[in-house]
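A.B. asks: Give me coordinates for this.
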Amino acid sequence: MSFLLVFWTFTIGALLFGWRAGSSIDRQIVALISTALALSTLAELMVGISGSFIWKAGIDSALLIAVGWLALRTDRYWPLWFAGLQLAAVLTSLSALLMSEGNRWIFQTLGGFWAIPALVVMCIGLAKDRLAKISVAD
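C.D. replies: Down below sits the predicted model:
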């Protein structure tokens, strides 16, 4: 339970930092991440953990496409790194389709793991942009 508290505290803090420190494109990405997080949580609440992995894989795939599209339209590097880590999450989650029902949770957990380094990359990238005065919040 303490891991979940730390995870949610970090996630909410990272998203708030991203919103406050980012430019308009950065904020679009933060909004996409927040929407994907809300939809994934809703899917888990509605159909349970074991039944939500297909929904989460779809949500993660949509997030990957949207962030990848925005990453190609910005001069910042962190969205590209974020998209790469999101790709790892999607591939890990989709590999759960190849697993038996009893072992799917392993790949679901590994797919969720990639959220942590992706958010760390976002925070570090935004902090470096602010220090370099590349990103001035619009």
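
A.B. asks: Could you use CA atoms for every contact and neighbour count after this?
C.D. replies: Noted.

A.B. asks: Look up how far Ser23 lies from Ile59.
C.D. replies: 24 Å (CA to CA, to the nearest Å).

A.B. asks: and what of Ser100?
C.D. replies: When Ser100 is compared with Ser23 (using CA to CA), they lie 43 Å apart.

A.B. asks: Comparing those two, which residue is more hemmed in?
C.D. replies: Neighbours were tallied for Ser100 and for Ser23 using other CA atoms under 10 Å; the higher tally belongs to Ser23 (17 against 9).

A.B. asks: residues of the longest helix anywhere in the chain that come out buried?
C.D. replies: Ranked by residue count, the top helix of the chain under DSSP state H comes out as helix 24-51. Neighbour-count burial for helix 24-51 flags 25-30, 32-33, 36-37, 39-40, 43-44 (criterion: 16 or more other CA atoms under 10 Å).

A.B. asks: to compare against the first, here's another:
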Amino acid sequence: MTPHLYWTILTLTCLYAGIAGGSDERSVAIVCLVASVVTAFVLSPWGHRYSQLEAGEMVVDLAVFASFVLVALRSDRFWPLWIAGLQLTSSLAHLMKGMNLDLVPQAYAAATKFWSYPILLIVIIGTWRRQQRVRREHRTHTA
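C.D. replies: This is a model prediction of the structure:
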């Protein structure tokens, strides 16, 4: 997918989570946004990108994983566990590259980025479900 599409989906997800989400949704959206911006600055130059271990991106991915685990541990919802697991999968791509430096750069890049889209989808679903839950609770209390 194109970078423009990713940034559009990320922006819309963050806006939606910021407006309609609870603390879990907002926290995860902020982590996704900050990590995406930081990653853009720590990647190797285009000609060498993903041909070697992307140490800066690895640090960002591990910090994101730790953040998602913290959200999952304090949350009373199940969806944060899914995003922590998906982020772990992305983080393991760096281990794969570290173990096999001959790993094709396109495969390494895809392995680190693929799960970003399902993570954003889960944030959207989590936010939508929170909205539904809040509406149900509001109807119950006003009825």
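
A.B. asks: Now the TM-score, please.
C.D. replies: The TM-score (TM-score structural alignment, normalised by the length of structure 1) is 0.83; 132 aligned residues with a CA RMSD of 2.2 Å.

A.B. asks: need the longest helix for structure 2.
C.D. replies: helix 116-142.

A.B. asks: With the flanking residues excluded, which residue is spatially nearest to Val60 of structure 2?
C.D. replies: In this structure, Val60 of structure 2 finds its nearest non-sequential neighbour in Ala35, 6.3 Å apart by CA to CA, 6 or more residues apart in numbering.

A.B. asks: who's in contact with that neighbour?
C.D. replies: Contacts of Ala35 of structure 2 were listed using CA atoms under 8 Å, 6 or more residues apart in numbering, and they are Val60, Asp61, Val64.

A.B. asks: In terms of position in space, what residue lies nearest the middle of structure 1?
C.D. replies: Nearest residue to the geometric centre of structure 1 (CA atoms, centre = their mean): Ala115, 4.8 Å.

A.B. asks: Map that residue across to structure 2 for me.
C.D. replies: Counting by TM-score structural alignment, Ala115 of structure 1 corresponds to Ser116 in structure 2.

A.B. asks: quick one: the residue nearest to Val60 of structure 2 from Asn100 of structure 2, how far?
C.D. replies: Counting by CA to CA - Ala35 of structure 2 and Asn100 of structure 2 are separated by 25 Å.

A.B. asks: Please apply the same query to Arg49 of structure 2.
C.D. replies: 16 Å.

A.B. asks: which residue packs closest to Thr13 of structure 2, ignoring adjacent ones?
C.D. replies: Nearest to Thr13 of structure 2 is Ile124, by CA to CA, 6+ apart, at 6.2 Å.
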